[in-house]
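Chemist: sequence plus the predicted model coming up.
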Amino acid sequence: MSDAVLPPLTIVEVQHRVAAELTRIGPVIDQLGERFAAAGHELSLVGGPVRDAMLGRLQNDLDFTTSARPEETERLLAGWVDATWDMGRAFGTIGARIGQWQVEITTYRAETYDPTSRKPDVDFGDSLAGDLGRRDFTVNAMAVSVPGRGFEDPYGGLVDLANRVLRTPGRPEDSFSDDPLRMMRAARFAAQLGFTVAPEVVAAMTEMAGRIEIISAERVRDELVKLVCAPFPRLGLTLLVQTGLADHVLPELPALALESDEHHRHKDVYEHTLTVLEQAIALEERLGGEPDFVSRFAALMHDVGKPRTRRFETGGVVTFHHHDVVGAKMTRKRMQALRFSNAEIDAVSKLVELHLRFHGYGAGEWTDAAVRRYVRDAGDQLERLHILTRADCTTRNQRKADRLRRTYDSLEARIERLMQEEELASIRPDLDGAQIMAILDIAPGPRVGAAYKHLLELRMDRGPMSPEDARAALLAWAEANPEPGPES
């Protein structure tokens, strides 16, 4: 694993951050602690909120662990919180909303796992130390007891957090055997926090990568989305490939490392892909600035068709003809296997299929009709297609990069002009279905659809037509394509 993206923290810096965060959240955590203590129960802020407080990452979602059983937690919250929910009751968790705060309170756990099962068997524990020992990483195995605010760190999470290192509380082999998804979480936390992963953890992930197969596709998908949308996705993706986990959850990615880029811009298409991803992230302000999974995943998948389409031509030239179409099909299949929504699958697949379309633009020779088709085919993914196409330029030749940028600037300017002149985003034929039926004196049916499609193509080729010209074009089409008579 590469060096941490961010520098180490000092213990004093961490302590100051925690003190400030505890002051901010004090009104809710102290009152909760007092209610549980009065009933004879322990309550501690635990896991992510403690870790994030040390990192200066403020949040209003607070996780607690307690000696109280779920039914007792519900009783203690009743009449004091704004709302409660118990979807996690089977795992000992009761959720609640207290003003601006979302809290989850979970009974101490002592989980046991069936090695062949996708889900843990949950047993309630009887101590905070035991609960912390079953957590995934030391930086998530720290707690602050309330209301006294005593700090609990039995596994050295504070030092690991200061050094930005991910370790497991016990042997990583035991942790990953209990819950193989923790291997994905290691990659996700590396991507989210900019942490390195301890060598023994990487070794265990490599040895046990195949155990991820018992985890449901939905859980793998959710971790992958969080990783891709994290601040440092290259760190997490590199770890998945390095350990062999990607061979099981996203095999298209490591396959790219075997392919030589046709322009010799990178040692392989894998490195090119990670660069495209980072460049796409840099352009996300065009979408509002928030992490955008669709554009990021399209960048990650845009060249996955290259391994299957690689051909060696005379003179040592390597080609990947139609890798866009092949890649779109592969992307759709992988996303279906990971149980993504149809909308996400359609969006990412469309972007992969269209990512080369711009390169037919050349020096700007496209007709307005070609520009209209580019916009029509992109549909509601046009802005993301702009991002992917620009990000896909990774040449080290600055003159070439500048030329490609200026050419795409020109295309976007033409699209904007046509948008203003023709309402391009909602392009329609110059006659609607009702008008077509009235002019041709026909009832609803396939012939109306065929006429509509013909007029849409004319609209793409010629631009807007007057009602008279559109009527004449429709009648000419009807004459050239007479309706078949009834069978004799």
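Modeler: Received, thanks.

Chemist: C-alpha only now, for contacts and for neighbours.
Modeler: Fine.

Chemist: by contact count, what packs against the helix or strand hosting Met208?
Modeler: Using DSSP states H and E, Met208 sits in helix 199-208. Under the contact criterion of 3 or more C-alpha pairs under 8 Å, 6 or more residues apart in numbering; DSSP states H and E, helix 199-208 touches helix 172-178, helix 233-243.

Chemist: would you format those as a markdown table with distance to Glu457 and mean neighbour count included?
Modeler: Listed next are the helices and strands packed on helix 199-208 as a markdown table, based on distance: least, C-alpha to C-alpha, whole Å; neighbours: other C-alpha atoms under 10 Å:
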| stretch | distance to Glu457 | mean neighbour count |
| --- | --- | --- |
| helix 172-178 | 57 | 20 |
| helix 233-243 | 42 | 23 |
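
Chemist: figure out which of these is closest to Arg405.
Modeler: Using C-alpha to C-alpha as the measure, helix 233-243 is the one of these that comes nearest Arg405, at 24.6 Å.

Chemist: just the residues contacting the closest one, thanks.
Modeler: 1-2, 184, 186-192, 194, 202-203, 205-207, 209, 227, 246-247, 253-254, 274, 278 (C-alpha atoms under 8 Å, 6 or more residues apart in numbering).

Chemist: put this beside the first:
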Amino acid sequence: MSNLVAQQNAVTELMRVSPLADELAERFARAGHSLYLVGGSVRDALLGRLSADLDFTTDARPDRVLAIVNDWGDAVWDVGIAFGTVGVTKKGMTLEITTFRADSYDRVGRNPEVTFGDTIEGDLLRRDFTVNAMAIDLVTKTFIDPHDGMDALRLQVLDTPATPQESFADDPLRMLRAARFAAQLGFTAAPRVVAAMTSMAAQLERITAERVQAELSKLLLAADPRPGLELLVDTGLAEHVLPELPGMRLAIDEHHQHKDVYQHSLTVLAQAIDLEQRHEPVSGPDLVLRLAALLHDVGKPATREFQPGGGVSFHHHEVVGARMARKRLRALKYPKETIEAVAQLVFLHLRFHGYGGGEWTDSAVRRYVTDAGELLPRLHKLVRADCTTRNRRKAAALQATYDELEARIARLKEQEDLNRVRPDLDGNEIMRLLGLSPGPQVGQAWKFLKELRLDRGPLEHDDAVAELKKWARDQGITPPG
């Protein structure tokens, strides 16, 4: 894409929001201040994908910005005012207006000593990457590009306005942002950026787990996370973010008795993303499914055993993997519900392979559905994505077998409410029939009836009562009457 075409794209996109931008620029000009569209908004305008969230910068100090927009915006907030940012919503668009920054960093923590600047050039110099260091003067509609960001955009290269060493020393999170942009934009990091990321990877220890998690999640939610994940692993950053990922790069034995687990996991992730919309579509990227796909075989390195005769086994790697996934996601401060969902999917992902040629009983199918619970649609996708064999006949057979399992689930669901499997008798009836007060024995009886329900499906009421009383006698409980 030539610079001229890129500029035309930017102007076209800018015209789409120009009445709003022009209106805002006029207010700042009347107050004696400049206003620029900046950063990711300019980058996205050049790419023809400007969103409804716009970033602006100005020479006006935060209190002046508040005064200028206070009676103009539909809503105004000042949560980020300590960092020079005022937020505004107007006609369905979200605008963030930040005073020129000329921050200094102690290079121990991440948060800078906030210092306001006086020039757009100084503000652009402190930005993370040259593709984010361009601005559009909203009064003259002219481009400001002191660091050749447009050329970097055309070449799809991630480079820094200052040296990478200076940039990453100021804020190590920028290294993770490089990997995220590699995933989101499909750009390649410049050699000097890769070198700095590799030598400075340990600097990530300065960043809080919450900030690391946020960047990792954005990377995984990209259309194609693979380039970003590979950059994390190749530079050593993954050792400080998700060490289990490079840990899956097992040395392949001389007889090639197993796949490269790392490459396999990246392929499963890509296939799971493809299935998000093709199989039981969802409204947007599914972070839980993507984390589970990436980590489903994370337990293999710890469970690998070489068998006599040259075979390799990974017994119970799903159990070990669920435990490892839970531990890592906790360290990254993911929400509890996300952690448990991912761990359960990792734990269940091998269950289907016991299905074989379709010889599961209805009881086994009920247990599969019950154990998955609300995760069943994701489990379907994960299991299907886990087939990476190049043998087309074998792949087709596996998919056909899973088709049959889903069909059986559907047939059983027509007959029974598999999503809410409960005993045929409730707790109150159990206590009445057995003459029990609330306590552990009631819970044991309830569990027995639920297992019976899973094994045999719905029972007639009299049959359920008979089975309960038989169980009670076996436990030394004498029912009344």
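Modeler: Looks like it came in fine. Predicted, not measured: the structure shown is a model, and the values here were computed from it.

Chemist: buried subset of the contacts of helix 233-243 of structure 1 as a PyMOL selection?
Modeler: A single PyMOL command is used to select the members of the contacts of helix 233-243 of structure 1 judged buried by 16 or more other C-alpha atoms under 10 Å:
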select buried, resi 1+184+186+187+188+189+190+191+192+194+202+205+206+209+227+246+247+253+254+274+278
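
Chemist: among the contacts of helix 233-243 of structure 1, name the ones in strands.
Modeler: Among the contacts of helix 233-243 of structure 1, no member falls in strands (criterion: DSSP state E).

Chemist: so which of the contacts of helix 233-243 of structure 1 are in helices?
Modeler: 184, 186-192, 202-203, 205-207, 227, 246-247, 253-254, 274, 278 (DSSP state H).

Chemist: so where is stretch 287-300 of structure 2 in structure 1?
Modeler: On structure 1, the counterpart of stretch 287-300 of structure 2 by TM-score structural alignment is residues 293-306.

Chemist: just give me how far the matching stretch sits from the chain centre.
Modeler: Relative to its chain's centre, stretch 293-306 of structure 1 lies at 11 Å (C-alpha atoms, centre = their mean, to the nearest Å).

Chemist: list the buried residues for it?
Modeler: For stretch 293-306 of structure 1, by 16+ other C-alpha under 10 Å, it's 293-306.

Chemist: alignment lookup: Gly186 of structure 2 to structure 1.
Modeler: Per TM-score structural alignment, Gly186 of structure 2 is aligned with Gly194.

Chemist: isn't its match up against Arg164?
Modeler: Yes. Using C-alpha atoms under 8 Å, Gly194 of structure 1 is in contact with Arg164, at 7.5 Å.

Chemist: burial check on the corresponding residue of structure 1 for Asp123 of structure 2, number of neighbours?
Modeler: Mapped onto structure 1 by TM-score structural alignment, Asp123 of structure 2 lines up with Asp131. By the criterion of other C-alpha atoms under 10 Å, Asp131 of structure 1 has 20 neighbours.

Chemist: do the one 3 residues further on as well
Modeler: Neighbouring residues of Arg134 of structure 1 were enumerated by other C-alpha under 10 Å; the total is 20.

Chemist: before we move on, what about Pro467 of structure 1?
Modeler: Number of residues near Pro467 of structure 1 (other C-alpha under 10 Å) recorded here: 11.

Chemist: roughly how far does it sit from Gln435 of structure 1?
Modeler: Going from Pro467 of structure 1 to Gln435 of structure 1 by C-alpha to C-alpha, to the nearest Å gives 10 Å.

Chemist: ok, now Leu258 of structure 1?
Modeler: The separation that Leu258 of structure 1 has from Gln435 of structure 1, given C-alpha to C-alpha, amounts to 56 Å.

Chemist: repeat that for Ser67 of structure 1.
Modeler: 72 Å.

Chemist: okay, those two: which has more neighbours?
Modeler: Using other C-alpha under 10 Å as the criterion, Ser67 of structure 1 and Gln435 rank with Ser67 on top: 22 against 13.

Chemist: map that one onto structure 2.
Modeler: By TM-score structural alignment, Ser67 of structure 1 lines up with Asp59 in structure 2.

Chemist: doesn't Arg101 make contact with its match?
Modeler: No. Counting by C-alpha under 8 Å, Asp59 of structure 2 stays clear of Arg101, with 9.1 Å between them.

Chemist: overlap in contacts, those two.
Modeler: Gly117, Asp118.
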